[in-house]
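Participant: quick one, what's the 3D model for this:
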Amino acid sequence: MKQKITDYLDEIYGGTFTATHLQKLVTRLESAKRLITQRRKKHWDESDVVLITYADQFHSNDLKPLPTFNQFYHQWLQSIFSHVHLLPFYPWSSDDGFSVIDYHQVASEAGEWQDIQQLGECSHLMFDFVCNHMSAKSEWFKNYLQQHPGFEDFFIAVDPQTDLSAVTRPRALPLLTPFQMRDHSTRHL
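Facilitator: Next up, the predicted model:
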């Protein structure tokens, strides 16, 4: 398994992902696995019921959406659902939360990490990591545009002359967007 992960990371990051990085990643994964398996049964089964919701779907006059959802969940849903799948709750700039600016934050208008932790005390949680695209306002993207070392392969530039007619997506906007790099070249992402 470790070799398979190494192969994937080598393909994605090339020589920039070192053995030290791998060991840190494996240590974190093993630690997370222990914490997760201590709290839940080994596998899903037919008795599990999952609620999928956006973090900002529940509103009240005096609370942000996540604490409002927590109250509603505790009162009405906890006995029905064993799992809650929260769609992106990170700060975002577009695409209904799927254009993530910062994966380490909870969108301030939705709530805070304490609200997520509270929900996790009474339900198994799942989150969308959304690693396949992120906001042009994120620090990673800014570092890419500035051509900082280590960020050159984080985004995929495509020649605008490439035939992309086979790509299907539920958006009316163009597939590629031009961005100016620090060296004044233009890349289409």
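
Participant: CA only for contacts and neighbour counts going forward, please
Facilitator: Noted.

Participant: for the helix or strand where residue 66 lies, name the packing helices and strands.
Facilitator: Of the helices and strands defined by DSSP states H and E, residue 66 is found in helix 65-72. Packing contacts for helix 65-72, counted by 3 or more Cα pairs under 8 Å, 6 or more residues apart in numbering; DSSP states H and E, involve helix 113-120.

Participant: next SSE after the helix it packs on?
Facilitator: Counting by DSSP H and E, the next helix or strand C-terminal to helix 113-120 is strand 124-127.

Participant: mind listing what's buried in that next one?
Facilitator: Counting neighbours by 16 or more other Cα atoms under 10 Å, one finds that the buried residues in strand 124-127 are 124-125.

Participant: which is the next helix or strand following it?
Facilitator: Scanning forward in sequence from strand 124-127 by DSSP H and E, the next helix or strand is helix 139-145.

Participant: another for comparison:
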Amino acid sequence: MDLAKIKKDINSKFGSASECDVASYAMYPKVFEDYRNFVAKYGDLSVLPTRFFLSKPEIGEEFHVELEKGKVLVLKLLAIGPLSEQTGQREVFYEMNGEVRQVTVEDKKAGVENVSRPKADSNDSSQVGAPMSGVVVEVRVHDGGEVKKGDPVAVLSAMKMELVISAPHSGKIGDLKVKEGDSVDSQDLVCKIVK
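Facilitator: Modelled structure (predicted):
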């Protein structure tokens, strides 16, 4: 193993390389690179108390972080903002040594539910599809219920307007596929109306 080359490679990639870094890289190259990338992004978090490294503090909880002898940060979590669905980030508000601060953090634990819905067959008049992408704000029918041609089946909110999905013909509702709050894409199957 060419340790001098490893040291040179680490230096060019990360800016510094100790003997410990060379040994770490030689044994666990992927783990070492992940660690150095983490430190480059977040800094040296070894000064954090273990509990706060592994999980967030409670709202209003205060804790101390000693950066070095005589240099202590007093931190207190104040609030956590809502998840931005576009970026997957949240605003976090905290107090540091009595001053309110705000940071934007990536929330990797926020789940995004990806639902694949069946599409309505345009050649089958019994299938009612969503006319456009949007969110179902109201469902006005239930499985087994009777509808007449033109009766509202559901209300869809799209691009800051509401759109009523109407029954194309009279019949009995079957195979209702949506509920309030569901996101649908254009032509997703809403329900079937059997004559």
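
Participant: got a TM-score for the two of them?
Facilitator: Scored against TM-score structural alignment, normalised by the length of structure 1, the superposed chains reach a TM-score of 0.26; 89 aligned residues with a Cα RMSD of 6.0 Å.

Participant: picking that back up, the helix holding residue 66 of structure 1 vs helix 113-120, what angle?
Facilitator: Taking axes from the mean of the first three to the mean of the last three Cα atoms, to 10 degrees, one finds that helix 65-72 of structure 1 is oriented at 30 degrees with respect to helix 113-120.

Participant: which parts of helix 65-72 of structure 1 are buried?
Facilitator: Residues of helix 65-72 of structure 1 classed as buried: 65-70 (neighbour count, 16+ other Cα under 10 Å).

Participant: give the next helix or strand downstream of it.
Facilitator: Scanning forward in sequence from helix 65-72 of structure 1 by DSSP H and E, the next helix or strand is strand 83-86.

Participant: continuing past the helix or strand where residue 157 of structure 2 lies, what's the next helix or strand?
Facilitator: In this structure, residue 157 of structure 2 sits in strand 152-158 according to DSSP H and E. Tracing the chain past strand 152-158 of structure 2, the next element assigned as helix or strand by DSSP H and E is strand 161-166.

Participant: tell me the helices and strands packed up against that next one.
Facilitator: Contact here means 3+ Cα pairs under 8 Å, 6+ apart; on that basis strand 161-166 of structure 2 packs against strand 152-158.

Participant: please redo it, this time with the cut-off set to 10 Å
Facilitator: Using 3 or more Cα pairs under 10 Å, 6 or more residues apart in numbering; DSSP states H and E as the contact criterion, the elements in contact with strand 161-166 of structure 2 are strand 127-129, strand 134-139, strand 152-158.

Participant: of those strands, which approaches residue 103 of structure 2 most closely?
Facilitator: Among these, the nearest to residue 103 of structure 2 by Cα to Cα is strand 134-139 (30.6 Å).

Participant: what packs against that closest one?
Facilitator: Under the contact rule (3+ Cα pairs under 10 Å, 6+ apart), strand 134-139 of structure 2 is packed against strand 152-158, strand 161-166, strand 183-184.

Participant: so which of the ones you listed is nearest residue 135 of structure 2?
Facilitator: By Cα to Cα (comparing all of those), the closest turns out to be strand 183-184, at 4.4 Å.

Participant: ok, then the element right after that closest one?
Facilitator: Sequence-wise, the next helix or strand downstream of strand 183-184 of structure 2 (DSSP H and E) is strand 189-194.
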